[in-house]
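Student: This is the structure alone, sequence omitted:
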């Protein structure tokens, strides 16, 4: 009797223990990841307004989380990630800069293009120099700010200028689109080649002049969860928000084109 009772007790304990394990360890991919803590996003400077808004929405949807975004030129961000900077998500302004990260094995899965952007000529409100085309930027005395060619806005500018056969000597080469726009807003230049989204965000100070060559220099924006993300659940949830209908609305409101 004593041996039988011991066997029953042993089986009961084993059964309880097994049930506890099933509850505590859901199957991978079962959608039970809980989003907590800080989500660190490295994002192209041209995403400042959009990702700031999306970060606020993410925090509202996940109480107790914090979204920290490092905005800079995509090439600089890619180098920081490859040098070991801790981040959960990378959103670049061009596939080339994303490839710098994924080719080094630092992306978790394949990047997804979530938006597109094109250039405009940003000028002071009222367009005092009467700039109407890329060729006007090469007029004597017109000072222009352009992004450096290693960053996406600079590569797009070079492609558009070549298509228009305009030989332009800018007075400054900036490391991101925000730097080029800042030169204009400070009155240091007469015009700047920036993204449509940046000109729209600064509409109180600048006008955006469209030009046809920009259609051949559209930049795709890819996003990816990073392989060594400190907060992988948060990273996946943030990327899901960017790719959602809500994310699409925020981006198109800012002037981005759908992919």
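Tutor: Ah, there it is. Bear in mind the structure is a predicted one, so any value in this text is a computation, not a measurement.
Student: C-alpha from now on. contacts and neighbour counts both.
Tutor: Fine.
Student: Now do the strands in the chain.
Tutor: For the chain, the strands defined by DSSP state E cover 38-44, 66-72, 89-91, 107-117, 119-124, 144-147, 172-174, 191-195, 206-209, 219-226.
Student: just checking, what packs against the longest one?
Tutor: In other words, strand 107-117. With contacts taken as 3 or more CA pairs under 8 Å, 6 or more residues apart in numbering; DSSP states H and E, strand 107-117 sits against strand 219-226.
Student: Identify the residues contacting the strand it packs on?
Tutor: Residues outside strand 219-226 that contact it (CA atoms under 8 Å, 6 or more residues apart in numbering): 87-95, 98, 106-118, 152, 156, 232, 235-236, 239, 259.
Student: Equivalent analysis for stretch 235-250, please.
Tutor: Contact with stretch 235-250 is made by 35, 39-40, 50, 53-54, 58, 88-89, 114, 223-226, 229, 258, as judged by CA under 8 Å, 6+ apart.
Student: same deal with stretch 251-259?
Tutor: Here stretch 251-259 makes contact (CA under 8 Å, 6+ apart) with 49-50, 113-117, 196-197, 200-201, 220, 248.
Student: next one: stretch 89-105
Tutor: 40-44, 46, 74-75, 78-79, 81-82, 107, 111, 152, 219-227, 229, 235, 239.
Student: now the helices for the stretch 51-200 of the chain?
Tutor: With DSSP state H, counting those that start in this stretch as the criterion, the stretch 51-200 of the chain has helices at 74-82, 95-102, 152-164, 177-185, 196-201.
Student: Included below, for side-by-side comparison, is a second structure:
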């Protein structure tokens, strides 16, 4: 009896020992699996971080004068979303900006007020990407507050004694105005041709001119300093605005991110609120 009892005791002990070893193996395998999963997750996180590097430095954007208010707002959004970055703008007539770029001026992004002025850059091979239209803009007549000269049409601008300002014909807003005038068989001799749309508008704001043909966005940005008068011929002279990354961009990564913001729903919302039209579908 004693011998059988001892054997049972030894068998029970061996069974418990085996169970203990099995549990230990399972715990070890579980720990290894957990460690492997954790390492894999870390690797994925690291890879993701390396594929989306933190943006920094200055993004230099050359943009048409009519984009000043909306692009300034987008620049502030960009800097807030990417701490450590700065967006530096140079606003002006698209033709002069294009000439500066082809002349070697350092810039990351060019946003022009017409495909024709963008072509100055692309024809020289100074664009790194194919330009894409991101908004359109339509002309409007800006008059003195209250419209004291009772201007109601493009033809009214040809009245004798009326001081009218136009953008230079080489500037997109001037080319569009001339297209509208030609389509209406109207001849207009302005008191001055301005190098960009903001300069033309300023002449009216300072009461140095009675009216100017500018963009709807500029009339809207001026608030109560001027009054806007729409004219049907403007529908045949709408300008497409293309944007492109430049070939020798000093800050390519941030420049691409800024272009993405401009073309994003958030960017388009800022631009349409400023009076721009969405690209033609």
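Tutor: Nice, thanks for sending it over. As the structure is a computational prediction, the values presented were derived from the model and not from experiment.
Student: what residue of structure 2 matches up with residue 36 of structure 1?
Tutor: Using TM-score structural alignment, the partner of residue 36 of structure 1 in structure 2 is residue 56.
Student: Please tell me I have it right and its match contacts residue 81.
Tutor: No - look at residue 56 of structure 2 against residue 81 with CA atoms under 8 Å: they stay out of range, at 11.2 Å.
Student: higher neighbour count, those two?
Tutor: Between residue 56 of structure 2 and residue 81, counting by other CA atoms under 10 Å, residue 56 is the more crowded of the two (15 against 11).
Student: Next one: that one relative to residue 71 of structure 2, how far apart?
Tutor: Noted for residue 56 of structure 2: a distance of 19 Å to residue 71 of structure 2, by CA to CA, to the nearest Å.
Student: circling back: just put the contacts of stretch 251-259 of structure 1 in TSV and tack on neighbour count and distance to residue 161 of structure 1.
Tutor: Output for those, formatted as TSV (neighbours: other CA atoms under 10 Å; distance: CA to CA, whole Å):
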residue	neighbour count	distance to residue 161 of structure 1
49	16	27
50	22	28
113	19	25
114	21	26
115	21	23
116	19	19
117	25	17
196	22	16
197	26	20
200	18	22
201	16	24
220	21	19
248	20	30
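Student: Now which residue in structure 1 aligns to residue 246 of structure 2?
Tutor: For residue 246 of structure 2, the aligned position in structure 1 is occupied by residue 226, per TM-score structural alignment.
Student: Find the nearest non-adjacent residue to its match, please.
Tutor: residue 107 (4.5 Å; CA to CA, 6 or more residues apart in numbering).
Student: Can you find the partner of the one you found in structure 2?
Tutor: Match for residue 107 of structure 1 (TM-score structural alignment): residue 127.
Student: for residue 60 of structure 1, same thing?
Tutor: By TM-score structural alignment, residue 60 of structure 1 lines up with residue 80 in structure 2.
Student: Tell me how many other residues crowd that match.
Tutor: Residues lying near residue 80 of structure 2 (other CA under 10 Å) number 12.
Student: mind checking how far it is from residue 87 of structure 2?
Tutor: According to CA to CA, residue 80 of structure 2 and residue 87 of structure 2 sit 11 Å apart.
Student: what does residue 20 of structure 2 give?
Tutor: Distance, residue 20 of structure 2 to residue 87 of structure 2, using CA to CA: 65 Å.
Student: Neighbour count for the two, which is higher?
Tutor: residue 87 (20 against 12).
Student: Quick check, that one in contact with residue 63.
Tutor: No - counting by CA under 8 Å, residue 87 of structure 2 stays clear of residue 63, with 11.9 Å between them.
Student: check contacts around the match of residue 60 of structure 1.
Tutor: Residues counted as contacts of residue 80 of structure 2 (CA under 8 Å, 6+ apart): none.
Student: now with 10 Å?
Tutor: 74, 86 (CA atoms under 10 Å, 6 or more residues apart in numbering).
Student: how about the contacts of stretch 251-259 of structure 1 in a markdown table, adding distance to residue 188 of structure 1?
Tutor: Below are the contacts of stretch 251-259 of structure 1 laid out as a markdown table (distance: CA to CA, whole Å):
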| residue | distance to residue 188 of structure 1 |
| --- | --- |
| 49 | 24 |
| 50 | 27 |
| 113 | 35 |
| 114 | 34 |
| 115 | 31 |
| 116 | 29 |
| 117 | 25 |
| 196 | 20 |
| 197 | 21 |
| 200 | 20 |
| 201 | 19 |
| 220 | 30 |
| 248 | 35 |
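Student: tally of neighbours for the aligned residue in structure 2 for residue 138 of structure 1?
Tutor: Mapped onto structure 2 by TM-score structural alignment, residue 138 of structure 1 lines up with residue 158. Residue 158 of structure 2: 16 surrounding residues under other CA under 10 Å.
Student: Residue 158 of structure 2 contacts residue 189, correct?
Tutor: Yes - applying CA atoms under 10 Å, one finds residue 158 of structure 2 in contact with residue 189, separated by 7.9 Å.
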